[in-house]
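Visitor: Here is a sequence with its predicted model. Questions after.
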Amino acid sequence: MAIKADYNEEVLSQAQIRRATVEFINIVNDLWYDKAIELVLFRNPLIDKRASEVLNLIAYAKEFVSKPISIQDALEIARAIQQLDLPSSKLDIGKLAYESYLSSKYGDDKVAFVQQKLKNATVAKGIQPKDVVLYGFGRIGRLLARELMVKMGKGSQLRLRAIVTRGDINYTVLEKRASLLSIDSVHGDFLGTVEIDAENDALIINGTTVHMISANNPEDIDYTKYGIKDALIIDNTGAFRDKEALSRHLKGQGVHKVLITAPAKGVPNIVHGVNHQQNDPDTIDIFSAASCTTNAITPILKVLEDNYGIKKGHLETIHAYTNDQNLVDNMHSKYRRGRAAALNMVITETGAGAAVAKAIPALKGKLTSNAIRVPVPNGSLAILSLQLRTKVTKENVNALIKKHALEGDLVEQIKYSMDNELVSSDIVGITAPSIFDSKATIADEETIVIYIWYDNEYGYSHQVIRLAKHIAKVRRFTYY
């Protein structure tokens, strides 16, 4: 049996690794706050991460690309980026480190390598910061507020200016709103500060004023009184679900565009990464971000349809319970949803199967769907049973999805999991709307069964923000 390295040498090596990780974290934060350059690691956020979290992401990157990528590799690339004069951008340091490993052209000259890779980095033309108003402050609204404020940076993209709710606004209400934003039973503490400005009916989030506005009707609000103009309204109330109702927002003063965080009738239902480019914000005023389940399954279905063709299939979503269900048995407008959510598995319906066709017209009428709500507060699973037009193997399917998780138009949407022990609590806090469980794939010639996990709150919220940036035309240069 081979004798392992001396224990003291291991301790010293680990200390050096952590020292390099701390330097890497400092560069990540300096680039973000000084130059508005955001580094990610295979689409995983790096801002405000601890050393242990970064090292876990490095371990995932190493396994994902099957190459010995280390924290030292990432650090050298980050140092090189720091030396270059780059515009506001979002750069995948995992992809850069992987490509650096494959390339021998520049040797150890990481600055020359990065300079060549990012030679097309230009300042995006016409980017103007966009005022954002959250209409509603529930589960999705608060997660959007958190993410918007954490990623505010220099304020060159989306700026959260106000939150609209119903009912009186007083110190007690502000205190409760601030508490719910600061502490979350599922997603943990907000990595920032939240203070109350009762005199001005506002929350001070990370030192920035966010007005709290009380209104019963969206058309009655004059946002210009708060210094807000040409705002993007993100409606997360679920109260307005068609074009006519959503158009009421546009009658308010200071409103430019509207985005609803639910499926809607009469407006484009968008899954960012799949069909957002087909809907021009210069000509469309109201958008829908579809549902969390639609955002989970559509990217994977697009890959399969484009490469194999889909004859037909069925979607079963095992979904976390939501606020729409009852906490204890009581009357409900829908059958079964009246039964205690935390005690029962509840069969209910989902429109996600039909909704996919709005993003991928070729799948119209080909998918049936149903849902089972289960006693977990967050973290869901979509099971797709599909009949393909091509014979495949499990290895074929997994290799195809992995390729699209690494490169192409869907890298923000698809996360490829290689974990043998993946369960629902593991996917809480993942920004990708589709987490492909490669270990669970079943293939029998033309029949496949695939499992797609999704954080129905956090992952979906990031899709909403991606779409919001498209609508607001504030997308930076990206390198994925």
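Guide: Happy to help now that I have it.
Visitor: contacts, neighbours, all on C-alpha from now
Guide: Will do.
Visitor: list the buried ones in stretch 230-239?
Guide: 230-237 (16 or more other C-alpha atoms under 10 Å).
Visitor: nope, stretch 336-349 is what I meant
Guide: 336-342, 345-347.
Visitor: Stretch 239-251 too?
Guide: For stretch 239-251, by 16+ other C-alpha under 10 Å, it's 240-243, 246-247, 249-250.
Visitor: Kindly report the same for stretch 388-403.
Guide: Quick answer for stretch 388-403 (16+ other C-alpha under 10 Å): 388-389, 392-394, 397-398, 401-402.
Visitor: will you turn the residues you listed into TSV that also has secondary structure and distance to Lys265?
Guide: Output for the buried residues of stretch 388-403, formatted as TSV (DSSP: H, G, I helix; E, B strand; the rest coil; distance: C-alpha to C-alpha, whole Å):
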residue	secondary structure	distance to Lys265
Leu388	strand	30
Arg389	strand	32
Val392	strand	37
Thr393	coil	38
Lys394	helix	37
Val397	helix	34
Asn398	helix	35
Ile401	helix	31
Lys402	helix	34
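Visitor: State the number of residues packed around Lys110.
Guide: For Lys110, the neighbour count with other C-alpha atoms under 10 Å is 19.
Visitor: which ones are touching it?
Guide: Contacts for Lys110 were tallied using C-alpha atoms under 8 Å, 6 or more residues apart in numbering; they are 76-77, 80, 100.
Visitor: Now find how far off-centre the one helix or strand Arg161 maps to is within its chain.
Guide: With secondary structure defined by DSSP states H and E, Arg161 is part of strand 158-165. Distance of strand 158-165 from its chain centroid, counting by C-alpha atoms, centre = their mean, to the nearest Å, is 19 Å.
Visitor: Okay, buried residues for whatever helix or strand comes next after that strand please.
Guide: Using DSSP H and E, the next helix or strand after strand 158-165 towards the C-terminus is helix 171-182. By 16+ other C-alpha under 10 Å, the buried positions in helix 171-182 come out as 174-175, 177-178, 180-182.
Visitor: and the nearest residue to Asp220 once chain neighbours are set aside, how many residues sit next to it?
Guide: Leaving aside its sequence neighbours, Asp220 sits nearest to Gly252 (C-alpha to C-alpha, 6 or more residues apart in numbering; 5.9 Å). Using other C-alpha under 10 Å, Gly252 has 17 other residues around it.
Visitor: Against Asp230, how distant is Gly252?
Guide: For Gly252, the distance to Asp230 (C-alpha to C-alpha, to the nearest Å) stands at 11 Å.
Visitor: Comparison target, given below:
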Amino acid sequence: MNGTRPIRLGIMGFGQTGRQIYELASASSDIEVVAVADVGRADILHYLLQSEAKNPELFRLDGNFLCTDRQRSRLMSIDTPAEMPWDVFEVDIVIDATGIYRSEADMQSHLAGGAPRVLIRTLPEDTIDRVIIPEINSGAADVRDRMISAASPTTTALCLLLHILSEQFVVECGSMTTVHAYTSDQALQDYAGSDYRRSRSAPKNIIPNGHDAGRWLGHILPSFAGKVHTSTLNVPVQEGCLLDTTLVLDDDTVTAADVNEVMRAGAKKYPHSVAVVEDPIVSSDVLGSEYSLLFDAKGTLKAGEHFIKTLGWYETRGHAARLLDVARLYASLDQQKEAAS
């Protein structure tokens, strides 16, 4: 890849996360979205982008091209990764933002279509080259990686919390529950789905679910492998999520104030991903945030001698920003390889 030109990005899936990726990329000078694959009609995709964008007037529709002043993105009516000819667009990387195509076979389909590298926005189902969370394990990225995951919004928030706290404290084990906005794969009305609870109406119920973060945690933070149980409560909120984490520390002298100070220092160390809020915020206050973790200082509690309970907020826009950071990371590795050859 020529380091003098923008990263040529392809996006599959123009749902909420895909649109956020597009909007953030459009505001940058180092990334150009050259193609978007989605089953939706071009005019409706454009309409949805404008309905959510901070500056909707920046986005125009010209036939099957979504346009800004600096880029033209071809809209392709595509249903599966195997149908998309990425080689036609000479992409450097594809972000699969569907949340559906998580298997090795799906990622191989992107590669077979001409994508040099595919990055999925979710945790994978099976084999993958790397799970990367910027500012935690970027150093593990290898230029030979072809199938990559940027984890998930919940996993990223949890890993940032654990990473920062474990630099100062010994965390023996823990439990995380994400109080999560309902998702597009849930039913509006009771409807037979993949399991009993997810068959119930999302806007009418609090629905307990499992979460894959615990299974993949050791791939990102090896010292936490098997130490943190993770679960989900999907609630009748459209956007904004809460990370409720209880940790067991080996040092019984650690206070809630100590934890907050460490998190404040962590926010200064990772200013693009983490911030600390001192106000009594609620879920709607985090909408539009590009942070992966908004640590809630007022939510920190000590229970007994070794238990610390913390709260943190996040939404999908922060994850969209991290996906672009991962794309930039691999573009940098490609440039280093070219320079060395």
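Guide: Sure, I can see it. All values reported here derive from a predicted model rather than from experimental measurement.
Visitor: before we move on, back to that, between the buried residues of stretch 388-403 of the first structure, which is nearest Thr294 of the first structure?
Guide: Closest approach between these and Thr294 of the first structure, by C-alpha to C-alpha: Ile401, at 17.6 Å.
Visitor: and the longest helix along the first structure, which stretch of the second structure?
Guide: Longest helix of the first structure, by residue count under DSSP state H: helix 7-35. With TM-score structural alignment applied, helix 7-35 of the first structure matches no range in the second structure.
Visitor: same check, this time on stretch 368-382 of the first structure
Guide: Under the criterion TM-score structural alignment, stretch 368-382 of the first structure matches residues 229-243.
Visitor: what about that stretch, how long is it end to end?
Guide: End residues of stretch 229-243 of the second structure are separated by 13 Å (C-alpha to C-alpha).
Visitor: can you check stretch 139-148 of the second structure too?
Guide: End residues of stretch 139-148 of the second structure are separated by 14 Å (C-alpha to C-alpha).
Visitor: got the contact list for it?
Guide: By C-alpha under 8 Å, 6+ apart, the residues outside stretch 139-148 of the second structure that reach it are 104, 107, 116-120, 128-132, 330, 333-334, 337.
Visitor: just checking, which of the residues you listed belong to helices?
Guide: Using DSSP H, the contacts of stretch 139-148 of the second structure in helices are 104, 107, 330, 333-334, 337.
Visitor: now, which of those sits nearest Val88 of the second structure?
Guide: Nearest member of these to Val88 of the second structure, counting by C-alpha to C-alpha, is Met107, at 17.8 Å.
Visitor: Can you find the partner of the closest one in the first structure?
Guide: Alignment note (TM-score structural alignment): Met107 of the second structure maps to Leu246 of the first structure.
Visitor: Skipping its backbone neighbours, what lies nearest its match in space?
Guide: Nearest to Leu246 of the first structure is Phe240, by C-alpha to C-alpha, 6+ apart, at 5.7 Å.
Visitor: what's the burial count for Lys54 of the second structure?
Guide: The number of residues packed near Lys54 of the second structure is 11, by other C-alpha under 10 Å.
Visitor: next one: Gly288 of the second structure
Guide: 17.
Visitor: ok, the residue in the first structure that it lines up against to Thr193 of the first structure distance?
Guide: When the first structure is aligned by TM-score structural alignment, Gly288 of the second structure is paired with Gly429. Counting by C-alpha to C-alpha, the gap between Gly429 of the first structure and Thr193 of the first structure amounts to 20 Å.
Visitor: likewise Val474 of the first structure?
Guide: Counting by C-alpha to C-alpha - Val474 of the first structure and Thr193 of the first structure are separated by 26 Å.
Visitor: And these two? Which one has more around it.
Guide: Val474 (20 against 15).
Visitor: so who does the more buried one touch?
Guide: Per C-alpha under 8 Å, 6+ apart, neighbours of Val474 of the first structure: 127-130, 156-158.
Visitor: and those residues, which are buried?
Guide: Buried by 16+ other C-alpha under 10 Å: 130, 157-158, out of the contacts of Val474 of the first structure.
Visitor: Now do the same for the match of Gly288 of the second structure: helix, strand or coil?
Guide: Following DSSP: H, G, I helix; E, B strand; the rest coil, Gly429 of the first structure is assigned to coil.
Visitor: what's the closest non-adjacent residue to it?
Guide: In space, Gly429 of the first structure is closest to Tyr458, 5.8 Å off (C-alpha to C-alpha, 6+ apart).
Visitor: Against Asn370 of the first structure, how distant is that neighbour?
Guide: Distance from Tyr458 of the first structure to Asn370 of the first structure, by C-alpha to C-alpha: 22 Å.
Visitor: The two: who's more crowded?
Guide: Between Tyr458 of the first structure and Asn370, counted using other C-alpha under 10 Å, Tyr458 has the larger neighbour count: 26 against 16.
Visitor: Met418 of the first structure: neighbour count?
Guide: Met418 of the first structure has 16 neighbouring residues, counting by other C-alpha under 10 Å.
Visitor: Spatially nearest residue to it, not counting backbone neighbours?
Guide: Per C-alpha to C-alpha, 6+ apart, closest to Met418 of the first structure is Ser438, 5.9 Å.
Visitor: Now do the one you found against Lys95 of the first structure, distance only.
Guide: With C-alpha to C-alpha as the criterion, Ser438 of the first structure and Lys95 of the first structure are 21 Å apart.
Visitor: Likewise for His314 of the first structure?
Guide: 35 Å.
Visitor: Of those two, give the one with the bigger neighbour count.
Guide: Neighbour tally, His314 of the first structure and Lys95, criterion other C-alpha under 10 Å: the higher count belongs to Lys95, 21 against 17.
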